[in-house]
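Q: Predicted model, plus sequence, below.
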Amino acid sequence: MKIAVDAMGGDNGPTTIIPGVERARDQFPDIEFLLYGDEAKIRAEIKNDQRLTIVATSEEILADEEPVKAVRRKKDASMVVAAHAVKDGEADAIFSAGSTGALLAAGLFIIGRIKGIDRPGLMPTLPDFRTGSQFNILDIGANADSKPENLYQFAVLGNYYAKNMRGIERPRIALLNNGTEPDKGDLTHKAAYQLIAAEKDFNFIGNIEARELLNGRADVVVTDGFTGNAALKSIEGTAISILHLLKDSIMNGGVKAKLGGALLKGSLGTLRDNFDYSRYGGAVLLGLKAPVVKTHGTASPDAVYYTISQIHDMVSKQVVADVVDYFSRNELARRPEKND
């Protein structure tokens, strides 16, 4: 398989991208990488060019640029050229640590949506602290506004991913809401609840509140992009604050606190790792014709490696092909309002 890599994406570009790519190359002998970007900067980071091909580009999309305009105007940007490689069949998937909005625009306008899906959803994998497993949540920012039918389709996409990628026979699907009762929420969430609950193929467990997200209640959590992004940022902020509070308490608590911190060093490291959801891969733009996967702009080489591992599994297990087939066969998945 071939993976197109936006080597200029993210805060540090090739400096962190290339080491992660090389680690993945050494782990997976069936992957070839196409590295798009500034040839001199990319080559300076490469230690072994086996199964690495540099495709020189003259532009890159910056984080503060308007995504749609940037994708349309910068024809030779690393992300744009990489997306065209996927569209043209030269690569099986695209990976980037660059602008989320630009990657979404490139995915929509260049690679294209799966027929029958109105909007793709951005979906990460997050830790479940109660059971030690993980769960998926979508959408976490691809769409600020969503209709009930969009949330239903997110449930279809998340259900397929959990089955085919994570091997869960009947994934527990929940709808993120401001209460657990079926009649909670605004008109959009009430209507979405009814659509998802009516689908016999789902193992729908009802509404879930934000405080239960990390407690193992669901395998797939469905939400609109605005709410999902706010929830994700709250989780990230809380994790950072807890770790800072623990460090400050140890460092400012005197000799006994520092001794206790030294004894707990291993346990605190485990706690830090549990909060680091980059270990589970990147955020997938589900609903596009090929795997389009985004990792954080500050991603470390380890995070890049884990994300490429995830892409390798997606391509190997033909997750996107299965979704394409499902939506081409199942009219109800495309237009759930026909269930009435």
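A: Arrived safely, thanks for sending.
Q: rest of the way, CA atoms for contacts and neighbours
A: Noted.
Q: quick one: buried residues of stretch 158-169?
A: Gly158, Asn159, Tyr160, Tyr161, Ala162, Asn164, Met165 (16 or more other C-alpha atoms under 10 Å).
Q: my bad, should have said stretch 285-301
A: Buried-residue list, stretch 285-301, by 16+ other C-alpha under 10 Å: 285-297, 299-301.
Q: Name the next helix or strand downstream of the helix or strand containing Asn207, please.
A: Using DSSP states H and E, Asn207 maps to strand 203-208. Next helix or strand after strand 203-208 toward the C-terminus (DSSP H and E): strand 220-222.
Q: Comparison target, given below:
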Amino acid sequence: MSAQILAIDAMGGDFGPRGIVQACVACLSKYPSLHLALVGQPKLLEEILATHRGVDRSRLYILPATEVIGMSDKPSQVLRGKLDASMRVALQALRDGKVQAVVSAGNTGALMALSRHVLKTLPGVDRPAMVAAIPTRTGHCQLLDLGANVDCDAEHLYQFALMGAVAAEAQGVMQPRVALLNVGTEEIKGNQQVKAAAARLQRASINYIGFVEGDGLYRGEADVVVCDGFVGNVLLKASEGLASMIGERIEAQFNGGLAARLAGAVALPVLRRLREELVPARHNGASFLGLQGVVVKSHGAAGVQGLQVAIERACQQVREDLPRKIGNGLQAMLAGRGEGDARM
């Protein structure tokens, strides 16, 4: 892997910079060509780094930022104030070509607003969308939007579908199956935004397969599933909670009487391996598609393992040159549309 340098918002997330620094040190040990810029308050970060021996400081440096964006800060306020916040400084470093990607576990709304303001969107993109890989029966499905855009019209859903298709192709999926998440698979089902988006996607130069329901997503019926951010975020959080609850209930059942414990001795190792495959930390890191740069949002409550996965996801997108591929792919699709009412 060629040398890569990423900016890590060290002040974001629910638990502060200590876990973030630990994840960065682990990634540097695992990937010899990786360079990281920790963005945040130098004195605090140096104190934390002093507890980690043997860190290669030639590949880890601190980019100073005096302010912190809180999880309750409003995006509109962040845009006008906190000009030296760690999140903003990291994005400016990406804009100026000092780093190749940004990873943050901070305020999602603020990260979206600042990303659009500092980096700008690709030509033809109104709003970036958050996308992540969701485990399914047959592999994974790219789900977007996951919460960056709570209210979406048909045009936004249409753009999300095109970007999702290009992103899936960049990851090696040939002719990815693209679907709209809906309350039914029949054409008459859904709200007006979904129906209008479906009409446009039927004329698009992608492999649009129609509507898919929530259970169809997990059966692997599509490679890319599109919805607004309200629905996507609820689906994601409900899925994480359900997976956790099922795992805990199963383990509790095997901790009952003697027969249950004997059965558990055989079954629990298999179940724990399955749980490890499905644990949210292994799929952490939602990408912002549609920006002129790679930005990955880590879950605010992610632990060290989850943060490592988010950093690895950003590295992968840098290697794939994903923003350029999405930009080129969108322009190629739109050039062949021939639709007079196109706004993109």
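A: It's in. Keep in mind the model is a prediction, meaning the values are calculated, not measured.
Q: Tell me how they score on TM after superposing.
A: Remark: TM-score between the superposed chains equals 0.92 [TM-score structural alignment, normalised by the length of structure 1]; 335 aligned residues with a C-alpha RMSD of 2.1 Å.
Q: before we move on, back to that, so which of the buried residues of stretch 285-301 of structure 1 are in helices?
A: Per DSSP state H, helices hold the following members of the buried residues of stretch 285-301 of structure 1: Pro301.
Q: Return the subset of the buried residues of stretch 285-301 of structure 1 lying in strands.
A: Mapping the buried residues of stretch 285-301 of structure 1 onto strands (DSSP state E) picks out Leu285, Leu286, Val292, Val293, Lys294.
Q: Which single one of these is nearest to Ile17 of structure 1?
A: Lys294 (12.2 Å; C-alpha to C-alpha).
Q: Can you find the partner of the closest one in structure 2?
A: Residue correspondence to structure 2 (TM-score structural alignment): Lys294 of structure 1 is matched to Lys297.
Q: How about Pro120 of structure 1?
A: In structure 2, Pro120 of structure 1 lands on Pro128 (TM-score structural alignment).
Q: Count the neighbours of its match for me.
A: The number of residues packed near Pro128 of structure 2 is 26, by other C-alpha atoms under 10 Å.
Q: Test my guess that it contacts Gly290.
A: Yes. Using C-alpha atoms under 8 Å, Pro128 of structure 2 is in contact with Gly290, at 4.6 Å.
Q: ranges for the helices of structure 1?
A: 14-27, 39-45, 67-73, 78-87, 100-106, 148-164, 187-198, 225-251, 254-263, 265-275, 301-316, 319-329, 331-334.
Q: What does Thr307 of structure 1 correspond to in structure 2?
A: Thr307 of structure 1 maps onto Ala310 in structure 2, by TM-score structural alignment.
Q: Tell me who's in contact with the spatially closest residue to its match that is not a sequence neighbour.
A: Computed as C-alpha to C-alpha, 6 or more residues apart in numbering, the closest residue to Ala310 of structure 2 that is not its neighbour in sequence is Gly285, at 4.3 Å. For Gly285 of structure 2, the contact set (C-alpha atoms under 8 Å, 6 or more residues apart in numbering) comprises Ala132, Val296, Lys297, Ser298, His299, Gly306, Leu307, Val309, Ala310, Ile311, Arg313.
Q: roughly how far apart are the counterpart of Gly285 of structure 2 in structure 1 and Ile110 of structure 1?
A: When structure 1 is aligned by TM-score structural alignment, Gly285 of structure 2 is paired with Gly282. Applying C-alpha to C-alpha, to the nearest Å, the value for Gly282 of structure 1 to Ile110 of structure 1 is 21 Å.
Q: coming back round to it: make CSV out of the helices of structure 1 and add distance to Phe135 of structure 1.
A: Converted to CSV, those look like this (distance: least, C-alpha to C-alpha, whole Å):
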stretch, distance to Phe135 of structure 1
helix 14-27, 24
helix 39-45, 34
helix 67-73, 29
helix 78-87, 28
helix 100-106, 21
helix 148-164, 8
helix 187-198, 18
helix 225-251, 13
helix 254-263, 31
helix 265-275, 13
helix 301-316, 14
helix 319-329, 17
helix 331-334, 22
